[in-house]
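Asker: give me a model of this one.
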Amino acid sequence: MRYYLEADTIIMNARVFTMDDLQPRAEAIAIKDGNIVYVGSEEEVFSWKGENTQIVDVNGKTVLPGFIESHTHPVEYGLNLLKLDCRPNETPSIGAILKKVKEKADRLPEGEWIRGWGWDDSRMKEKRNPTRWDLDKVAPNHPVILERTCKHMAVCNSKALEISGVSENTSSPDGGHIEREKDTGKLTGLVQEKAQGMIAVPQYKVKDIIKGMKLAQKDFAKWGITTVHEMGTQANYFRAYQEMDMNKDLQVRIRPWFWAIDQNGFQGYFDEVLALGIQSGLGDDMIKVQGMKFMLDGSVGGKTAAVEMPYENEENRGILYDNADHFSPFVKQALEAGLRVAIHGIGERAIEVAITAFERASTSVDIKKMRNRIEHCGLPTHDHLRRMKNLELIAASSIGFVYYLGDSYLKNLGEERVKRVYPHRYFKEYDIVAPGNSDLPVTGGNPWTGIYAAVNRKTISGQVLDKTQNITIHDAIKAYTADAAYSSGEEHLIGVIRPSAKADIIVVSENPYEIDVENLIDINVEYTFLNGKLIYNQ
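Answerer: The predicted model follows:
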């Protein structure tokens, strides 16, 4: 007599690393109705086999939980796939960027916007930002805006500035900067931080967002990502996700954080979300509201992160968007309304304001079990780490930056400060949960680059940033699975292979625990399952 239900799928002949401390290893998995129903031995798993059970023999390959990206901008990435690709591997020089812009201008009617993304001055031949004069040469009659890889600045041509009403007489907004030539005062076309919101770029429609997301989620599946935290949710983004879900087109779990305050070209929804009474946890397994997202500073690569000491060889200390006295009431109000809070803070000054806001709120709200977060958390001090642990704050660490942006971090911060950038060893010592992320599309979205960076602390150029903050392979994988699941309160549902968890599972080409750590970055995903359904097969 058989006592088990018939499984839909059995994965066998596997080396399963479950990320479950109660049962770290297994040989086989049984799946029923999108959930894992058995994890254990190959001998026992066949008790779940029925006439219609699909058997997936992975030939001794390594099986892991689906990856969770704790900080991404999926819609922005999807829309970027509809724009000019100006990433360094595509356009290694300003000349190459201009060639792409000219080709686009030649095809578009005059007056239509040309949009691009991904340029990185630190990795281009000229080692400088493009200017409006560069762009004017190839597209004088089209408004052009090209976003830097960090998303904290963009360069526009003269036509875009004219349409937007930005001139030499326009003042920089608080928390933003319109760059001018030092000698002449003329606009260079570069707009930083909040100044980006002054550019009158037309809004994308929901149909455009869906088109881009369908492209983006193909890459997520290829990278083994089954859940993404959307860190800049706009109303039209939320609608697009819902439409895709209703039409059964959504192939990645979405964890939306609503953008709180008007900044950087994004509309804030603080008042609207609170007025509707929305709380963290609203939704289902595919789309589940997380809370409110705030921003306090910029990026290290763009020298706009609010650091304590000036950047190397200059007096600039970055841009701090707000002070604790003005900012703290927003945080307190969101927490009192039952909304978790995530605060972008990279530099020490920004992290200080973020922690202070949480501390002030904690006097009237019990926040320790809410799993509030500091996003990126790039340069925390030991005092910051102690206070974060006291409040049980999560460090949503952009460890992927070490690989892609590490060379600019070393240049801008110097050898000593870079030893505590995205300090995963310190996070572990202070028992602070630190899920990893890429901030896609700021950097590439493949989690293995973040895992490689966490283990090796090595940049894309092969430069070792430090030997202080390295962590083990197991802890690095946990950062993209179990720890990331913990950050949304779903550690029993996703990011783990155990009975009753969702059957979000990946099969990878190599055993990361056995290969040389230098080869971690070369691991490929061969199968990705979401809710027990195969959504990617290499």
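Asker: from here on, contacts and neighbour counts on C-alpha atoms
Answerer: Will do.
Asker: could you report the neighbour count for Asp106?
Answerer: 12 (other C-alpha atoms under 10 Å).
Asker: brain fart, Val433
Answerer: Val433 sits with 24 neighbouring residues when counted by other C-alpha under 10 Å.
Asker: residues contacting the nearest residue to it once chain neighbours are set aside?
Answerer: Among residues not flanking Val433 along the chain, Ile394 sits closest, at 5.4 Å (C-alpha to C-alpha, 6 or more residues apart in numbering). Under the criterion of C-alpha atoms under 8 Å, 6 or more residues apart in numbering, the neighbours of Ile394 are Arg371, Asn372, Arg373, Ile374, Met388, Ile432, Val433, Ala434, Pro435, Ser487.
Asker: another sequence for comparison is provided below:
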Amino acid sequence: MDADRPAARSVGVSAGRIVAVGEELDGATADREVDAAGLTVLPGFNDVHCHTTWFGLSLTEVDLSVQSSMDDVYAALQRRAGESADGAWVVASGFNHQKFGGRYPDIDMLDAIAPRNPIYIRHNSGHACIVNSTALGLAGFLAADYREEAGAVAVRDERGRFTGLLEERAQQAVQRLFLPYSQGSIVGAIDRATQVYATEGITSFTEAGIAGGWIGHSPLELGAYQTALETGVLRARAQLMVSLDALHEMSGHRDDNMTLGLDLGVRTGFGNDFLKIGPTKVFLDGSLLGLTAAMSEAYCAGVSDNHGYFQGDVEEMRQRILAVYRAGWSIAAHAIGDEAIDFALEVFEFAREAYGPRSVPNRIEHGGVITDAQLARLAAVGAVVVPQPGFVPAFGAEMARALGEERVHQSYRAASLIAAGIPLPGSSDRPVTSGTVLPNIQAFVERRYGGDQVYGPGERISVEAALRAYTLGSAEATGEAGLRGSIRPGKLGDFVFLDRNPLLSPVEEISDIAVMATVVGGTFIHDRL
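Answerer: The predicted structure is shown next:
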């Protein structure tokens, strides 16, 4: 990933940094020499949008992604309820209604299989949950004075009865009943998650939302990450996005322009090479799968007047985003629909003009539908788009149905981002989809779903471009191209050892390439050598 030196036969690391490459090491000695004969060594992989704590927690929850029928879903939930004390929460992850022909679990069945336990089922998009009547009652939805708020939809059937499906911010009413998680629980989740990352060659990641909103797990979540670092269970370097909902009013000198942020003036960039504060995360709209992303034209999935919706009052969001940008924060805007991306661009353009650029770029998380005109504006304002290649094999059929074929070429773009001069990073949104890097690199190249169908063939990229996305592209997207993403002196000693060279392998076999070792700062955190 170094244009000046595309390949080399040796790398030297000291004190966690690359100190020499190739012939620069002639005659050198080392405390440890590793013979990687026959293997390919790349910069460590960097997933710049994942949910590490959520993923780690899901490893102990009921996994509904493996169930093949709704009866299997009910049976799995009933088993967990039978193992749980009365009143204990039954929490499940990985449910995708599209897998069941658009059906959700029936609330009457959920009530019958767990009459003494509240049930909370996370939709795998993260933008909805399914609960039983016990949970609805505890959360106040069944109260006579319940009133629905903007961006918080509790779905009802044709008789006006709650179905148990809660969209977007409506989830928070239920989450408040079991949040916050303890520091110990979060540290344990980080431990489990980064053990998996080590086996996959992931040496860096961005946690896409902590400390607040429906995506956070505790207002003390940064402290849990610090504990994980101190105790050695944070195995990969972490950049943490703080939820905009976690930022609060501050007071300082009137010239400081810091009216909204974190105590002590902590902001984007604070931390060290292993644990650092990234942008603030703000949800502008919802998801394509849930038909809640804000679109300029209606969806094509049988709801002709549905354009999705914003997560809150647009003007209030605008003022809060500008306030935190003024205070020194970069912005990571979850924006999937083109209408939400238009709004994000307006805010970015105003903020950059009024308060200057940021060393950590502003970002569009996902970018589900981006028009050609928006590409030019994104490049001009210096923003990064963070698409997820794994969405195509996982959800391509559903997204194509929602958008209609005429808009698929604008969806989860890759090649056109590169052509526009916008850095292309690698990311997964794990656990929404698999975070395993090599299958996602293959997905970047193939863009296949449902067997032989191709989702926007014009957005395919080369294997080299896909590898660059998960290395140097991710470093550029996080403002750290000077630290990581390529193997050259001065950068961090983070590597992945592969049993085959992806550039020389058939594309359809890239996902089968084995990770033989992972190195962070010169230390092997996974070793099959």
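Asker: what's the match for the residue nearest to Val433 of the first structure in the second structure?
Answerer: By TM-score structural alignment, Ile394 of the first structure lines up with Val384 in the second structure.
Asker: how long is stretch 67-84 of the first structure end to end?
Answerer: End-to-end distance for stretch 67-84 of the first structure: 28 Å, by C-alpha to C-alpha, to the nearest Å.
Asker: so it matches what in the second structure?
Answerer: Stretch 67-84 of the first structure corresponds to residues 45-62 in the second structure, going by TM-score structural alignment.
Asker: which parts of that stretch are buried?
Answerer: Within stretch 45-62 of the second structure, the residues that count as buried by 16 or more other C-alpha atoms under 10 Å are 45-58, 61-62.
Asker: can you check stretch 92-104 of the second structure too?
Answerer: Ala92, Ser93, Gly94, Phe95, Asn96, His97, Lys99, Tyr104.
Asker: same deal with stretch 156-170 of the first structure?
Answerer: Result for stretch 156-170 of the first structure [16+ other C-alpha under 10 Å]: buried residues Cys156, Asn157, Ser158, Lys159, Ala160, Leu161, Val166.
Asker: out of those residues, which one sits closest to Ala454 of the first structure?
Answerer: Cys156 (35.3 Å; C-alpha to C-alpha).
Asker: alignment lookup: the closest one to the second structure.
Answerer: By TM-score structural alignment, Cys156 of the first structure lines up with Val131.
Asker: that match contacts Asp108, correct?
Answerer: No: judged on C-alpha atoms under 8 Å, Val131 of the second structure makes no contact with Asp108 at a distance of 10.6 Å.
Asker: one step back: distance to Gln175 of the second structure and secondary structure added to the buried residues of stretch 92-104 of the second structure, as JSON lines?
Answerer: JSON lines is the format used below for those (distance: C-alpha to C-alpha, whole Å; DSSP: H, G, I helix; E, B strand; the rest coil):
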{"residue": "Ala92", "distance to Gln175 of the second structure": "13", "secondary structure": "strand"}
{"residue": "Ser93", "distance to Gln175 of the second structure": "14", "secondary structure": "strand"}
{"residue": "Gly94", "distance to Gln175 of the second structure": "17", "secondary structure": "strand"}
{"residue": "Phe95", "distance to Gln175 of the second structure": "17", "secondary structure": "strand"}
{"residue": "Asn96", "distance to Gln175 of the second structure": "19", "secondary structure": "coil"}
{"residue": "His97", "distance to Gln175 of the second structure": "21", "secondary structure": "helix"}
{"residue": "Lys99", "distance to Gln175 of the second structure": "25", "secondary structure": "helix"}
{"residue": "Tyr104", "distance to Gln175 of the second structure": "19", "secondary structure": "coil"}
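Asker: show me what Asp4 of the second structure aligns to in the first structure.
Answerer: Structural alignment (TM-score structural alignment) places Asp4 of the second structure against Leu22 in the first structure.
Asker: what of Gly421 of the second structure?
Answerer: With TM-score structural alignment defining the correspondence, Gly421 of the second structure maps onto Asp431 in the first structure.
Asker: try Asp372 of the second structure
Answerer: Taking TM-score structural alignment for the superposition, Asp372 of the second structure sits opposite His382 in the first structure.
Asker: against Arg420 of the first structure, how distant is that match?
Answerer: Separation of His382 of the first structure from Arg420 of the first structure (C-alpha to C-alpha) stands at 10 Å.
Asker: cool, Lys303 of the first structure as well?
Answerer: Look at Lys303 of the first structure and Arg420 of the first structure: by C-alpha to C-alpha, they are 17 Å apart.
Asker: try Asp33 of the first structure
Answerer: 45 Å.
Asker: so His382 and Arg420 of the first structure - more neighbours on which side?
Answerer: In this view His382 of the first structure and Arg420 are compared by other C-alpha under 10 Å, and Arg420 has more residues nearby, 20 against 13.
Asker: I'd guessed that one sits against Leu379; true?
Answerer: Yes: the pair Arg420 of the first structure and Leu379 passes the contact test of C-alpha under 8 Å, sitting 6.3 Å apart.
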